[in-house]
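Participant: Curious how this folds, go ahead:
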Amino acid sequence: MAATAGEQRAGERVDALLDELGRAVGPSGRALADELVRAVVEFYGTGLARAVELLGDPPEGAEPLALLGEDELVGGLLILHDLHPDDTLTRVERALDEVRPYLGSHAGDVEIAGIAPEPEGDGAAGGRTLRLRLRGSCDGCPSSAQTVRWTIEEAVARRAPEIARVEVEGVAEESPQPKLLQIMSRPPDAADLAAGP
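Facilitator: From the prediction side, this is the model:
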């Protein structure tokens, strides 16, 4: 199948931007930019290969989009382009479900208190803050609660990378608190932000 006019224009735009960057920063900058483009293309190629593999031999009765969304690599690409079949709240709940067995031995349980937009000028414009509440045996226990927080942050970063910060009620903030790696396709909808548990 031949490339469409839009696809051809996109490729030409990439070449033009690389040439402009090369003129602005010189040959070493251009070489670095070329390597970046190669890395991004390789990353997307890996994602496409994984999608083809998943769809080439799906489990019987599997929903194709759900199958793609469950894969960490392909699901992340779907999130990046706002194509994931599950909303943020659903993916956060799944992340919490993954860590609940661990939480049971350290902190009891955790519940979502809310998801709010990140304040402007906070370095993560358009991001979201996930507010959680610990329940159970170690609520207010600083060392265990901090370990629980790290465990939760890691799971949330994999399932819902648009979450920029996790706040856990009763757990003191560390100074400075590192931001979660955030990749967003668009600002959150008001409906997403208003959604509660």
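
Participant: from here on, contacts and neighbour counts on C-alpha atoms
Facilitator: Will do.

Participant: Can you pull up the most central residue in the chain?
Facilitator: When CA atoms, centre = their mean is applied to the chain, the residue found nearest the centroid is P161 (1.8 Å).

Participant: So it belongs to a strand, correct?
Facilitator: No - when classified by DSSP: H, G, I helix; E, B strand; the rest coil, P161 is found to be coil rather than part of a strand.

Participant: Distance-wise, check it relative to V52.
Facilitator: 24 Å (CA to CA, to the nearest Å).

Participant: Pull the residues that contact stretch 96-109.
Facilitator: 110, 134-139, 144-145, 148, 151-152, 155-156 (CA atoms under 8 Å, 6 or more residues apart in numbering).

Participant: An error on my part: the question was meant for stretch 23-31.
Facilitator: Stretch 23-31 is contacted by residues L18, D19, L21, G22 when judged by CA under 8 Å, 6+ apart.

Participant: Give me the subset of those residues lying in strands.
Facilitator: The strands, defined by DSSP state E, take in nothing from the contacts of stretch 23-31.

Participant: Go through those and name the one nearest H84.
Facilitator: Distances from H84 to the contacts of stretch 23-31, taken as CA to CA, are shortest for L18 (30.5 Å).

Participant: Would you do the same for the sequence below? I want to compare the two.
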Amino acid sequence: MTAEQTGRRIQEALDRLDRLGDGDGAAQQAGEHLVRDLMDFYHDGLARLVGALPAPALAALLDDPAVAALLVLHDLHPEDTTARIHRALAALPGTVEAAGFDPATGTVRLRRTGGGCGCSEEDIEAQLACHAPEVTALEFERAPRLLQIGTRPGEPAEAAR
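Facilitator: Next up is the predicted model:
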């Protein structure tokens, strides 16, 4: 289960608590308090694990989307947003690279290189959601149009001179 799916399930559970409550929001508040306490508990445990891991072991774990999502969620990921964006894109099949990230809008500009990506926009979004949830929008750069000089189809080469 991804971090995004888990977040949706938690929100659904909180909504159910609110519907089961007496309408004053007390059940929703109790559920949110429970989630905050669990998050604090997990943060403390994960912080100890991350601190105890040798650097090579931690580096190997950073490619795992579930581990990356947990570390980002708890503000324990050792890489900055740009590095996490590059890590996420490197794990995708094909060739797509980040051409820039605007933290104010959450938009990452992407460039397809080589023969294309081989993955869908949804695949890219899913990968970025785990590694860099700060990314909220994708913007693809358009490839420059190539100017082709030569004869037109059906035109003899001599007529083109």
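
Participant: Burial check on R159 of structure 1, number of neighbours?
Facilitator: Neighbours of R159 of structure 1 under the rule other CA atoms under 10 Å: 23.

Participant: And it, what's its match in structure 2?
Facilitator: Superposed on structure 2 with TM-score structural alignment, R159 of structure 1 falls opposite H131.

Participant: Spit out the contact partners of its match.
Facilitator: Each residue near H131 of structure 2 by CA under 8 Å, 6+ apart is listed here: P65, A68, A69, V72, R84, I85, R87, A88.

Participant: between those residues, which is closest to A13 of structure 2?
Facilitator: Using CA to CA, these come closest to A13 of structure 2 at A69, 20.6 Å.

Participant: How about that closest one: what's its closest non-neighbour residue?
Facilitator: For A69 of structure 2, the nearest residue in space outside its immediate sequence neighbours is C130; the separation is 4.7 Å by CA to CA, 6 or more residues apart in numbering.

Participant: same check, this time on V67 of structure 2
Facilitator: Closest to V67 of structure 2 by CA to CA, 6+ apart is L61, at 6.6 Å.

Participant: how near is that neighbour to H131 of structure 2?
Facilitator: L61 of structure 2 is 12 Å from H131 of structure 2, by CA to CA.

Participant: A143 of structure 2 now?
Facilitator: 26 Å.

Participant: Show me which residues of the biggest helix by length in structure 2 are buried.
Facilitator: If you go by DSSP state H, structure 2 has its longest helix at helix 26-52. Under the neighbour-count criterion of 16 or more other CA atoms under 10 Å, helix 26-52 of structure 2 has A27, Q28, G31, E32, H43, L46, V50 buried.

Participant: from memory the third one sits against R16, does it?
Facilitator: So that's G31 of structure 2. No - applying CA atoms under 8 Å, one finds G31 of structure 2 not in contact with R16, separated by 9.9 Å.

Participant: Please enumerate the shared neighbours of the two.
Facilitator: Joint contacts of G31 of structure 2 and R16 (CA under 8 Å, 6+ apart) do not exist.

Participant: how far out from the middle of the chain is the longest helix of structure 2?
Facilitator: Relative to its chain's centre, helix 26-52 of structure 2 lies at 22 Å (CA atoms, centre = their mean, to the nearest Å).

Participant: show me the contacts for A66 of structure 1.
Facilitator: Counting by CA under 8 Å, 6+ apart, A66 of structure 1 makes contact with P85.

Participant: 10 Å instead, please
Facilitator: G75, H84, P85, D86 (CA atoms under 10 Å, 6 or more residues apart in numbering).

Participant: which residue in structure 2 lines up with the first one?
Facilitator: This points to G75 of structure 1. Using TM-score structural alignment, G75 of structure 1 sits opposite V72 in structure 2.

Participant: Quick check: which element contains its match?
Facilitator: Per DSSP states H and E, V72 of structure 2 falls inside helix 65-73.

Participant: How about F101 of structure 2?
Facilitator: strand 96-102.

Participant: Which part of structure 1 matches the helix or strand following that strand?
Facilitator: Once strand 96-102 of structure 2 ends, the next helix or strand along the chain (criterion: DSSP H and E) is strand 107-112. Under TM-score structural alignment, strand 107-112 of structure 2 corresponds to residues 129-134 of structure 1.
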